[in-house]
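here's my sequence, what's the structure:
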Amino acid sequence: MRGMHSSGLSAHPNQEPRTASAKVNLRQSMAYLVPYLWEFKGRVLLAVLALLAAKGATLVMPWALKHIIDGVDASLAAPIIFPAFFILFYGALRFGSVFFGELRDALFSRVTEHAMRKIGLRVFKHLHSLELAFHLDRATGGISRDIERGTNGISFLMRFLMFNIVPTLFEILMVAIIFAAAFSIWYALITLIAVVLYVVFTILTTEWRNKFVREANQADSSTSTRAIDSLLNYETVKYFNNEQYEADTYDKFLANWEQAKLKNRMSLLALNSGQALIIALAITAMMWMAADSVMNKEMTLGDLAMINAYMIQLFIPLNFLGFVYREIRRSLTDLENMLALLKRDASIKDADGAPPLQISRGEILWQNIHFGYHPERPILQDFNLQIAAGSKVAIVGSSGAGKSTLARLLYRFYDINAGQILIDGQDIRTVTLDSLRRAIAIVPQDTVLFNTSIRDNIAYGNPQASDEQIARAIRMAHLDNFINSLPEGDKTLVGERGLKVSGGEKQRIAIARVLLKGAPILIFDEATSALDSQSENAILEAMREVASGHTTLVIAHRLSTVVDADTIVVMDKGRVIEQGTHNQLLEQQGRYAQMWALQLQDEN
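Got it, this is the predicted structure:
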């Protein structure tokens, strides 16, 4: 990652380089934002009218101030009615400029917040549509900060691009016209020259310092990712007494962030100082000219005050224009990673016109399958397996044989390199992903729970489930005694990643989820590996009840849990080397018999 390499640090071993994100320009960003603006075109129109009213009041105020000063100048013998009227008029203009500006913001805030909601939801849904490999290769903390900064950048662009830059440029032009018409062309020229110099200086300097903004953002993401990674692995840190190591590592990331922020601040100092110098020179020149004209009786004190007021009014938005431009460039930088996420196409997606999967029996066929997560490391090689409808098939074998890969391929988290996976004769690549995954329910080897209540985690299997259905799932998963022993019952929070419940309890919650989903195809991936013998027997009985009438794939390490399977398949190096019932495999005196003997020896 940029900004990290110089110190030899990497935000996360699996994190993609940020340099891969495509740069975006203002036109591309507006292409994303305009549809959201158009959805509330009535509000936008009213906000524009309020903006025009606010700018109109702002432009007239210095003129009213001139008449107030000239009205109280005894040498001009102005009637007393004029200063009184203009004092009241000036007060009304002052109020109007603020009121209409606030009204503009109130009207447009609904548009901005709605756009942030819609785009944030769009990114969130798109992330869920991307393949598993993407999420395994990216650090969640970094993605979270990309989205947060990106949505904030959208808010800034929508608020300030439409209601600050264009109106400010309009105000500058109008002031130049007023100066030229009321006083001298030189006042208008000085104003325009100062604005051009200011804009050119701002653009060039901002482009120069944009790299420091990028480095600061990347250092911020890296630091956040490292902190989240460490906190999520709290137990591992404690197991190895590595609190100080984690603190030292985190401090290195913070030091890199500190350096990036320092460069950012120093470049900002140069930008702000240069802008202030240009404005100061312009104001000094114009006030010198105006003061000389007053001394020569060519202008009144009111004219001098009006010029000064206009320059002050210009100074504020012009200075703000520099801030807005810098922030727009920064917002575009912030948008890069988020829009890069939206532009990334999912490699696993529905084929054009794909129909939903039609389950009639639930037969599964792996046919001549070749697959590897990396080309140089094949996992499955010429793999063939048939699971008859309604049968229970167990997959056993040594670690790395490819057992859990079968479940990932069946869910189509990855596409195979060659061969076919068929369900009731339908290639899973030709049906919709939604219908495919609705037809399968899994109890994974490592169940991850949401940081909500036990009941919410169970209901996740079917958010529309009734209380009776949830209660039945709890009973069948043998969770009722555990839940009844808790002071808050099923309202008890499970903690971050389910750390407040034991491994066995997590697996039983996962089994209850599967029961609620009610899918015709069931997968148990080492579902009882974390359970004690008593709990295991209870869960095995529940699994038998649940599996009845379903096509069931059981991936197991403990052979005693699959002796009742209709077929036991022994895998080694991505191939099927044996298959049959428990007794048939023992009679063959092959690999399964050896594994069985070793496990009996270990248990004794």
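
make it CA atoms for all contacts and neighbour counts henceforth
OK.

give me the neighbour count for Arg18.
Arg18 has 15 neighbours, counted by other CA atoms under 10 Å.

so it sits against Arg138, correct?
No. In this structure, Arg18 sits apart from Arg138 without contact. The criterion is CA atoms under 8 Å, and the distance is 10.6 Å.

burial check on Leu385, number of neighbours?
Counted with other CA under 10 Å, the neighbours of Leu385 add up to 17.

one more, so I can put them side by side:
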Amino acid sequence: MGFCPGNSSLVPIWINHGLSRCFMETLISSVMFFIVVVLGGIQVLVFWKRALRRTQRFRTNPFWFRLQIFLSVAMITQYILRIVMYAVFFEPLSGDIELATCFYIASYIVSFFVIAIERTKFLGNQVHGHGFILLLFWSLAFLSENLAFVSWGSPHYWWKLDTQFHQAMFGLWVVRYVITFCLFVLGLRAPGLPQKSYMLIINEDAEDPIEKTPPTIAENRSTWANIVTKLRILWPYIYPKGSFLPQLYLLICILMIITGRVITVYIPVLSKNIVEALSRDPPLFPVRYIMYYLGCRVLQGNGGQYSMFANVHFLLWVRVRQYTMKGLKARLLDHLHNLSYRWHQNRNTGEVLRMMDRGTLSTNQVFGYILFDILPTLADLFIAVVYFYSALSALFGLIMFLALTLFIIGTVAVTEWRTKFRRRMNIKDNIVLHRATDSLLNFETVKHYNNQSFEVGRYRESITDFQLSEWHFTVVGGVLGFFHNFVVSGCLLICSMLCAHYICEGTLKVGDYVLLATYFTQLYNPLSNLSLFYVKIQDILIDIENMIDLFEEKQEIKDEPDACDLIINNKKMEFDNVSFYYNKEKPILHNVSFTVEPGQTLAIVGPSGSGKSTIIRLMMRFYEPTDGHIRLDGQDISKVTQSSLRCAIGVVPQDTILFNDNIRHNIRYGNMHCALEEMEEAAKSADIHVKIKSFPEGYDTIVGERAIKLSGGEKQRVAIARTILKDPDFMILDEATSALDHETEENVQRSLSNVCEGRTTIVVAHRLSTVVNADKIIVLKDGIIVQQGRHEELVEMDGTYADMWKHELRET
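As a prediction, the model looks like this:
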């Protein structure tokens, strides 16, 4: 028994206008066997030793997964049937068919084990989606069946259907083609695996705890998922609607791209014409072709990098990009300001700013890459296939088409695999920025506890984690580059050898080889860069995902469609059975009711955690009451606009927050349109004017990050001046003098008394001595009003207020 049928040889590869069947059966089956048996076996071994087991009730068994398994079994059955048919028509069997059949069957059997281990176990942050080994195996299986098209004219293949054997082999090839295509598509979808992070599933179902691993995003989720939603959100900022000049610039850029594609076609044709003219006997001087060629080169440049078109559209695109950047950043900041108080409490500012920067920058880049790189390159490739088909022969077009198909499929598969490493990089990058920001903002605490080395160590640790993810990301990129070089170089080799063969036979001319070489030279860089552009778009889409997540955050507190502005007449305030809670098991406020008559002062006292600050946040509509109503002058605040509500209320908080700007800006923030005299008068009322004048730069003094250059009392008085300048109808003082010394407190209390005169005021107090003159005092405990009345009345009662008063007197 010979290894190859009919006493033929394993080489040459190309015989009788087609690929050698013996060589192809041996090579393809060996490669597939190595990929899934050797590499897949390593994957199974690693999973078996290090992976965690998925809980049985979280495993899915949908129809598409069952189909995936059925098709794999059908492939094994088909190979068994094929060797039986070979045994019927050929006696004895050739060694290549026996070897290939054994390799194919063994490969699909091992693929069952790989599928099973991926379904039952997960490694680290692995989520939905098959591993690279299986995806490469199914891709190569589908590609190998497409190679039959290259040998369309070979008598060793079944295309003529002239014998019963060829008819049977053609039928089996059709079956294999359909099955491998379906397996390739199903492999990309991975129907039997979770469609999001398994750790997210675990965290969503607390009844089945597993290792305390932090939740992760769906790392293997395709970046093209929800692309319609992403475009819907970003399109108003990508296309400069409503601005004539950016629209004109964009149109000019598109026209230059189309013109550039036409020039790309003509340059190889002109090269061919020049060579053929010079090759004649006698040679002709092709001055016209040379001038045309030079003109096209000036417009096109060196691969489009230094062309006139590239320089012009780059300059025009800058203006379009700036328009997009400005609109997107402004809209995102406005959206973030409209999000709820609850959302801002749970977010890290450093991470949010990182998401904004990456997202807004990436939005411009993705449109630029698609418009100026991806679409022109795809157009060049399509033109190349058509032109090779028409100018040379159908075989050249088919080879180019198969090479491009392999190139694109491989690029997409490897890049999708690479996506999870990019997402990990972003997460680690956010952690690095978060730790640095948190450490610097709290540097006083760090120094108080002498923990500089601890903070630097944590920061260094986070950088190490980021660099490890970056290294994995880079390694996968190297694998992708090797694959691209292999495909492009292989295609060029096959086409060059074939073209030289046809020239030797007299079918083609030397000018056709120049045409082929010139066209490939033009396509080589764009084709190599196509993967780079696709990878960059993938990276950019990942960066955009975080920004899209910000845009998709729902605004918790919204004005009703028919909301009107708040109208202030009598300045009366009412709480009517107001309840509020995050969790029903632990209410924060329960049926709180009180009324503050116009011009009166209501004091709210009680132990920490009793709900005092929550009342203020409900007043400002940072939260909505779970039950009940809050009314100002008889108007339910949920029915009026938030802007008019917050204009009518002034708040002096306990924890003063100032902008890292000068004192003038921080005081004028209460009324940005006030005159200088009004601002200084407000500062005098807050007993801070003289102090400010004593500073070397006066009102131009920069307060620093978190107002670190001012003392606690100075910060508080600046906040009081800011609220005085706002001149609100309702005043809320949240322990407004808690950070002041006794003498300054007395001065500010007198100022606040004057400011609050004629205004309805709520005072939240810890020190009862500051509210003894209030018109009414309510005592909160565990979210319930336990007492209310004037100071004298409450002291006479035997209750919570009297105990608090006695305790304060003892401390005094």
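
so after superposing, what's the score?
Structural agreement between the two chains, given as a TM-score (TM-score structural alignment, normalised by the length of the first structure), stands at 0.92; 593 aligned residues with a CA RMSD of 2.7 Å.

look at Asn747 of the second structure and give its secondary structure.
Under the three-state scheme (DSSP: H, G, I helix; E, B strand; the rest coil), the conformation of Asn747 of the second structure reads as helix.

who touches it in this structure?
Asn747 of the second structure makes contacts with Asp687, as judged by CA atoms under 8 Å, 6 or more residues apart in numbering.

returning to that earlier point: shared neighbours of Arg18 and Arg138 of the first structure, which are they?
Here Arg18 of the first structure and Arg138 have no joint contacts, going by CA under 8 Å, 6+ apart.

residue boundaries of the strands in the second structure?
Under the criterion DSSP state E, strands of the second structure are mapped to 14-15, 18-19, 52-53, 121-122, 573-580, 589-596, 601-605, 627-632, 635-636, 649-652, 730-734, 760-764, 776-781, 784-789.

how about CSV for those, with distance to Gln522 of the second structure added?
Supplementary listing: these in CSV, determined by distance: least, CA to CA, whole Å:
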stretch, distance to Gln522 of the second structure
strand 14-15, 27
strand 18-19, 28
strand 52-53, 50
strand 121-122, 45
strand 573-580, 68
strand 589-596, 72
strand 601-605, 78
strand 627-632, 70
strand 635-636, 70
strand 649-652, 67
strand 730-734, 71
strand 760-764, 75
strand 776-781, 79
strand 784-789, 78
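
any idea which residue sits dead centre in the second structure?
Glu545 (2.1 Å; CA atoms, centre = their mean).

roughly how far apart are the equivalent of Ile348 of the first structure over in the second structure and Glu624 of the second structure?
In the second structure, the residue paired with Ile348 of the first structure according to TM-score structural alignment is Ile557. Using CA to CA, to the nearest Å, we find Ile557 of the second structure at a distance of 7 Å from Glu624 of the second structure.

likewise Ile724 of the second structure?
The separation that Ile724 of the second structure has from Glu624 of the second structure, given CA to CA, amounts to 27 Å.

and Ile28 of the second structure, by the same measure?
For Ile28 of the second structure, the distance to Glu624 of the second structure under the criterion CA to CA works out to 66 Å.

neighbour count winner among these two?
More neighbours surround Glu624 than the other of Ile28 of the second structure and Glu624, with 22 against 19 (other CA under 10 Å).

corresponding residue for that one in the first structure?
For Glu624 of the second structure, the residue aligned by TM-score structural alignment is Asp415.

that match touches Thr405, doesn't it?
No. Here Asp415 of the first structure does not reach Thr405: they are 11.1 Å apart, not a contact under CA under 8 Å.

which residues does the closest residue to His629 of the second structure other than its chain neighbours contact?
Taking CA to CA, 6 or more residues apart in numbering as the measure, His629 of the second structure lies nearest to Asp576, with 5.2 Å between them; neighbours along the chain are not counted. Shown here is Asp576 of the second structure, whose contacts under the criterion CA under 8 Å, 6+ apart are Asn591, Val592, Ser593, Phe594, Gly628, His629, Ile630.

repeat that for 10 Å
By CA atoms under 10 Å, 6 or more residues apart in numbering, the contact set of Asp576 of the second structure is Asn591, Val592, Ser593, Phe594, Thr595, Asp627, Gly628, His629, Ile630, Arg631.

next: Gly489 of the first structure.
Gly489 of the first structure is in contact with Ser453, Ile454, Arg455, Asp480, Asn481, Phe482, Ile483, counting by CA under 10 Å, 6+ apart.

that one matches what in the second structure?
The equivalent of Gly489 of the first structure in the second structure is Gly698 (alignment by TM-score structural alignment).

from His550 of the first structure, how far off is the aligned partner of the residue nearest to His629 of the second structure in the first structure?
Taking TM-score structural alignment, the alignment pairs Asp576 of the second structure with Gln367 from the first structure. Distance, Gln367 of the first structure to His550 of the first structure, by CA to CA: 21 Å.

any idea how far Val510 of the second structure is from the residue in the second structure sticking out farthest from the centre?
When distances are taken from the C-alpha mean of the second structure, Pro282 lies farthest, 64.1 Å away, according to CA atoms, centre = their mean. Distance check for Pro282 of the second structure against Val510 of the second structure: by CA to CA, it reads 16 Å.

tell me the counterpart of the residue farthest from the centre of the second structure in the first structure.
In the first structure, Pro282 of the second structure lines up with Ala77, judged by TM-score structural alignment.

so that match touches Asp70, yeah?
Yes. The pair Ala77 of the first structure / Asp70 is scored as a contact, 8.9 Å apart, by CA atoms under 10 Å.

what number of residues lie near the counterpart of Tyr449 of the second structure in the first structure?
Residue pairing (TM-score structural alignment): Tyr449 of the second structure is matched to Phe240 of the first structure. As a burial measure, the neighbour count of Phe240 of the first structure was computed by other CA under 10 Å and equals 8.

and Phe240 of the first structure, how far is that from Glu246 of the first structure?
Between Phe240 of the first structure and Glu246 of the first structure the computed distance is 11 Å (CA to CA).

equivalent analysis for Ser533 of the first structure, please.
As it turns out, when the distance is counted by CA to CA, Ser533 of the first structure lies 37 Å from Glu246 of the first structure.

those two: which has the busier surroundings?
Taking Ser533 of the first structure and Glu246 together and counting by other CA under 10 Å, Glu246 has the greater number of neighbours (16 against 10).
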